[in-house]
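In: model this:
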Amino acid sequence: MTNQSSVQFEDSELASYLGSKNAQALEKAFGYTTVGDFLWHFPRRYVEVGELTPIAELPFDEHVTVVAQVVDVSQRQMHSRRGFIFEVTVSDELSSGGQELKMTFFNGYQARTDLTVGTIAMFSGKVGWYQDHLQLSQPDYAVLDEASQADPRPIPIYPASAKMPNKRIRDLMGLLLPHLSEDNLPEFLPEEVLGSHRYPERHRAYLERHAPREIKHAYIARQRFAFEEAFILQLSLAERSRQLGTQPAIARPRVAGRLAERFESQLPFDLTVDQLQVGDQIAADLSQAHPMHRLLQGEVGSGKTIVALRAILQVIDAGGQAALLAPTEVLAAQHYASIKKMLGTLAEPGLFGEGEGTGVALLTGSAKTAQRREALLGIASGETGLIIGTHALLGDQVQFAELGLVVVDEQHRFGVEQRDALRAKSGDALPHTLVMTATPIPRTVAMTVFGDLDTSTIKRLPAGRAPIQTHIVPMQLSGYRQRLYSRMTEEVSKGHQVYVVCPRITDTAAEQGVLLSTYDEPSGQTMSVEAMTEQLAGMPEFAGIRIEALHSQLDSVQKQQVMDSFARGEIDVLVSTTVIEVGVDVHNATLMVIMDAERFGISQLHQLRGRVGRGGLPGTCLMTTWLDADHASVSRLKTIESTMDGFELAEADLAERREGNILGVQQSGSQSSLKELSIIKDRTLIEQARNHVDALMKMPLWEEKYPRLVEIAGAWADESTKEFLNKN
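Out: The predicted model follows:
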């Protein structure tokens, strides 16, 4: 058959192979409508008879598999919340005397149906301890009929639902698999790529993934499909980058004697080697007649804004305008104030490109009508060379005279569609694009999430950046609690200022969404901004100390007023949520206190720590926790305590994140999202795929040699890549 047969087979309706009733059930349970949808419903794990452990020999806190018979069941209501616990007692034949083991299922509707007394099943889970006996909580299980008990092959455990349990999925997949063949599932990966890794061909990989002969075959098939996703993703990104690179842009080379040179001549410090090197890379990109697409990443306080401003002035000197897009109004206002201060008299309105000065405007959603009208007029006339703003810059009313550069700050908070929308305001020629992040990005994440961008990195900090001491404060020890508050008052008595960051705004139980951690949350009440502000205000040692709160429930004007007051030194202690995580630059702030620090991720903690020690004064970061020193979450705090290297911390952060949660953004819940590829676990595989794609695209006429691959990559880019990138 031709390649078209593959399209027809995988796009075929499930009813053609499973019947209308089963097809409707799969669509209702998972949204699947085609053969391809269902084939990509892969098992999440397997259990093997060879892994069996007698109940009498079960090791505590390890993952085990047992085959046992249900001897008793019971059900009880939960006290702390709605729902019930279904308890199952099983006994096995491997243990002398018929040892028993208890299992618990929370709201176990399906388990209540499947696991009746007398049922024999294979159970798999982690052994825990409850009320003086071992138990498995929420174990995976597979009910075994006589045929299954005699079959030594691994049993797949699928993502299931109450109305589509694991056994039914296995049975339906068993009906579909005999239809798979090399003819209707032809291979599309290049033969040399497939052979270099010894991956099975596509139809064979499906069979081994769903019905493996041995467990090793299932994992090889899983690797093949993960590589397939990595390869197609990298090819889609490379093709996007190539296409963008062929589109027209106006070259914006350096122009001698104008704003950029005058700005650099008045800087009171020398730029670092990294700043100069990255600046040269950007300047070279801007000089080309095709659009720059570059990612600029750097440590907290490494001087990315100066690098971006040099690029902005280069574009203005060459007759263009620049837009700086920030994720929040607080950060936009901070950029506006700091850039105006750095430019000094150079921030005087005038026609762009004339070298005398350039207007700098701020445009946010909360701008008053007169301010907004004035900003829009300056943008449209060209009098304003640099426009700083939030999503308001994407509005239809914003019309640029000649947009030459788009700078996006904190890139992972924006999607491709948003930066594309701003680029679309430049007319026929695309503007150059520079995206920045203060969150160091591991190589494989940069390759995957930002794979359509060239990358520049600033690692060295500018001279004079004060060191930051970081310490964990065990709050269960009263002496440490008292010392914490003393340190705060000591800093204020020296004329310095203090940040206190809390993981939530209020103490109300309904405010679940304010918790900012991406990790498992320990039990117990966490400190809120409201409670902390009230507590400090009521302590005698804080009498006369000016305390203020800052959080997302304040409107934009209130937030800006608080930040301005803190910047002017009118507030001594600012109690806040992570609204101050990025971009806030108050040189007199020397102490950062993070309450319940285990509630935050590694990258967040590093960002928060970077808010102090910015003005030549030594900074201190105190991370409080009520957890015991040997708690798993405290090890994360110890990692922060041990190093200031943001790139080392980024790798540690990536290793700890939950599956699919990259840069703090959940990437699951979609039919077209990545199914097998894990950016966390498959780093080597992603790099291999990137290398293969680079080699492929250097081959002459590769598109003609692999038309099916081009077709699949194009379709995948439209559906999966775009969505995946938009979420990041």
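In: can we go C-alpha only for contacts and neighbour counts from here?
Out: Noted.
In: the longest helix in the protein is where?
Out: helix 215-246 (DSSP state H).
In: Would you indicate which residues of that helix are buried?
Out: 215, 217-241, 244-245 (16 or more other Cα atoms under 10 Å).
In: Next, the second sequence, to be compared with the first:
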Amino acid sequence: MRPALLNPLFAPVTALPGVGPKMAPLYDTLLGEPGRPARVVDLLFHLPHGVIDRSARPRIADAPLDAIVTLEVRVDEHRPGPPNRRNAPYRVVVSDDSGDIALVFFNASARRMEALLPLGEKRWVSGRIEMWDGRRQMVHPDRVLDAAAVETMPPFEPVYGLTAGLGPRSIAKAAGAAVERIPTLPEWQDAAWLRSRKSPSFADALRALHHPSAAAALAPDAPARIRLAYDELLASQLALLLARQHMKKAAGRSQAGNGRIAERLIRSLPFGLTGAQTAAIADIRKDLAAPERMLRLLQGDVGSGKTVVALIAMATVVEAGRQAALMAPTEILARQHYEKLRPLAEAAGLRAALLTGRDKGAGRRAVLEGLASGDVDILFGTHALFQEDVAFSDLGMAVVDEQHRFGVHQRLALSRKGEAVDVLVMTATPIPRTLVLSYFGDMDVSVLREKPAGRQPIDTRVVSLDRLDEVVSGVGRAIASGARAYWVCPLVEENEELDVAAAQERFETLTQIFGARVGLVHGQMKGKDKDAAMAAFAAGETAILVATTVIEVGVDVPEATIIVIEHAERFGLAQLHQLRGRVGRGSGKSSCLLLYKAPLGEVAKARLETMRRTEDGFEIAEEDLKLRGEGDVLGTRQSGMPGFRLAVPEKHGELLQAARDDAKLVLATDPDLAGDRGQALRALLYLFERDAAIRLIRAG
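Out: You can find the predicted model right below:
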């Protein structure tokens, strides 16, 4: 149960003055989630992103153009527009002892203007001054106030993200009311840490951000921002460590293999293992032999050989008399892992099978029977592996490929298909260090940074779309000499149907030039048609494969040496890096052409320059984090995995290790959060909606 103390913060925004039934849907659009209306806490965590400085109060003659100023003026004259011109502006001339200026209003009634700016009266007006027809004017002042009202006008006004229909003053007023509702909360931070950082309390930090005293008050390194970022990071690290504690507490099983199958596998490989692969295998074997459950992330750049590490790990589990499963996010990838690893597995005496949502009838039944009887050692498949009717004889290990979008609780759920299942999560998306701690803090991590011997560097070039004809001719010359090429079509406004239309159009254009040598693959094709298109390309029956980003992950055709990415400026860095990784997989010299449409924005230019400069996925990931932020880099925008609301990992990364160490210390001394600080930390977990972690404490 959430502590009653926090109830005022989890009340709907309609509990705030001025937020009635008419405004509620606008707040829901801005701050709510499907099925959950906006709450007071959502408004408190919707921090201003800037300020309007109304502190400058010059005389009219000294007021700068194009800057916001607040002027004390006398109302001299009203000049309504001619009666026969409905759209003519209404002008009010005002002055001080240094000169005059016209206030300009459109669609204004004389009655309203006379009430707002009575002749001969003193008023304060705030807004931006511009020149028109040689005279100074202020169009639609932001504020027109009398002497009493100007006393209450804040010199710095917060600027919030808005939605259509919701004005800045409404949201500022509601946020001010939300701040007043913050109850007296127990202090969950360590007293010494607060003193060393000169940190405000949680409530004072929110107050300082919603009522900023200057633009600098909102900076990521401002004390109030650091306080709230650290609160959120501590909640996140505490939740991850509680999940890990729960996982480790649940009895594991030692799965120490004798090495006979794994060694046979390693001897049969056509290449030697890299140092990083050898180290990762040693880590995994140590985890498997331990009596606790394994929960490990295997992070490797494109082409670093993760799947071989996973196969050797699965062989170790089979040596111990159990079964293993490898789950991939798409059918293409599951099938590809199966086809690539099955010959190696079978040569070493492992019995492998494939199960996807497409398998029906007798074939599916045979796989399920083999699984239940223990005749299948390793099962490859999609999330279909975890459906109700799939029963293993004795599942010892689940390998999850490319599911870095999984949250902690899905990871825990995966291991329920057997008794004390060890879990290995693989990703080919190099993840910056701060995000590994943020999202995978419950896991041990192995990193593969080396590429296997024989991998060729990829020549990456950035080419304007104006030279499309030259690119087509160049690809034509290459395929005439036996090369194979991917042609990736642009992302169209994150709309899969439009993406498919773009791919279809490019396919038709290239088919007119190269005939039946062009293939097409996209996400809306039936599974068997996709497989057929991929197989034709792999076999060399087609030489150019036009594709959407469906080929982004794991597609492996060593003979493909060219990739053309159209409208590369529309793709994120991680995605460009994944796509480029489709080539350079064999011994041939490979190239990547990034086609862009000019003119390029600064971020797009930086992105393409990074791609041209380096192939190091980890360097690219750090750069991507700077350019886009954590939600995009990890895909949390789409996945429902919790992103951060107050902490910005790319700006607050150095706080993360401190939060990690603090959380470890807390759980070492008070694993059930039962002491005074522990109770306060429970409130923190509920506040940042990491309360699932508290259920894990209860579950023991």
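In: Now do the longest helix of the first structure: which elements does it pack against?
Out: Helix 215-246 of the first structure sits against helix 202-210, helix 443-449, helix 683-697, helix 707-716, with contacts defined as 3 or more Cα pairs under 8 Å, 6 or more residues apart in numbering; DSSP states H and E.
In: can you give me the angle that helix makes with helix 202-210?
Out: Between helix 215-246 of the first structure and helix 202-210, the angle comes out at 130 degrees (axes from the mean of the first three to the mean of the last three Cα atoms, to 10 degrees).
In: what are the ranges of the helices in the stretch 401-550 of the second structure?
Out: Using DSSP state H, counting those that start in this stretch, the helices of the stretch 401-550 of the second structure run over 408-414, 433-440, 468-480, 496-514, 527-538.
In: counterpart of V633 of the second structure in the first structure?
Out: Mapped onto the first structure by TM-score structural alignment, V633 of the second structure lines up with I662.
In: so what's I620 of the second structure up against?
Out: By Cα atoms under 8 Å, 6 or more residues apart in numbering, I620 of the second structure lies in contact with 573-574, 577, 610-611, 614.
In: Recalculate using a threshold of 7 Å.
Out: Contacts here follow Cα atoms under 7 Å, 6 or more residues apart in numbering; on that basis I620 of the second structure touches 573, 610.
In: what does V425 of the second structure align to in the first structure?
Out: That one, V425 of the second structure, aligns with V435 by TM-score structural alignment.
In: List the residues that contact that match.
Out: So V435 of the first structure contacts 294-296, 407-409, 411 (Cα under 7 Å, 6+ apart).
In: ok, which pair from these is furthest apart?
Out: R294 and D409 (12.2 Å; Cα to Cα).
In: between the two, which one's more packed in?
Out: D409 (28 against 21; other Cα atoms under 10 Å).
In: And the aligned partner of the more buried one in the second structure, how close does it get to K528 of the second structure?
Out: Under the alignment (TM-score structural alignment), D409 of the first structure pairs with D401 in the second structure. Look at D401 of the second structure and K528 of the second structure: by Cα to Cα, to the nearest Å, they are 22 Å apart.
In: swap in L116 of the second structure?
Out: 71 Å.
In: is it true that V309 of the second structure touches I281?
Out: Yes - applying Cα atoms under 7 Å, one finds V309 of the second structure in contact with I281, separated by 6.2 Å.
In: In terms of neighbours, single out the busier of those two.
Out: Comparing V309 of the second structure with I281 by other Cα under 10 Å, the one with more neighbours is V309, at 24 against 20.
In: Could you tell me where the helix or strand harbouring the more buried one falls in the first structure?
Out: Using DSSP states H and E, V309 of the second structure maps to helix 306-319. Residues 304-317 of the first structure are matched to helix 306-319 of the second structure when aligned by TM-score structural alignment.
In: That stretch vs the second structure, mean deviation?
Out: In this overlay with the second structure, the average offset of stretch 304-317 of the first structure from its partner residues is 0.6 Å by mean Cα distance after the TM-score superposition for the first structure.
In: Flag every buried residue along that stretch.
Out: 304-317.
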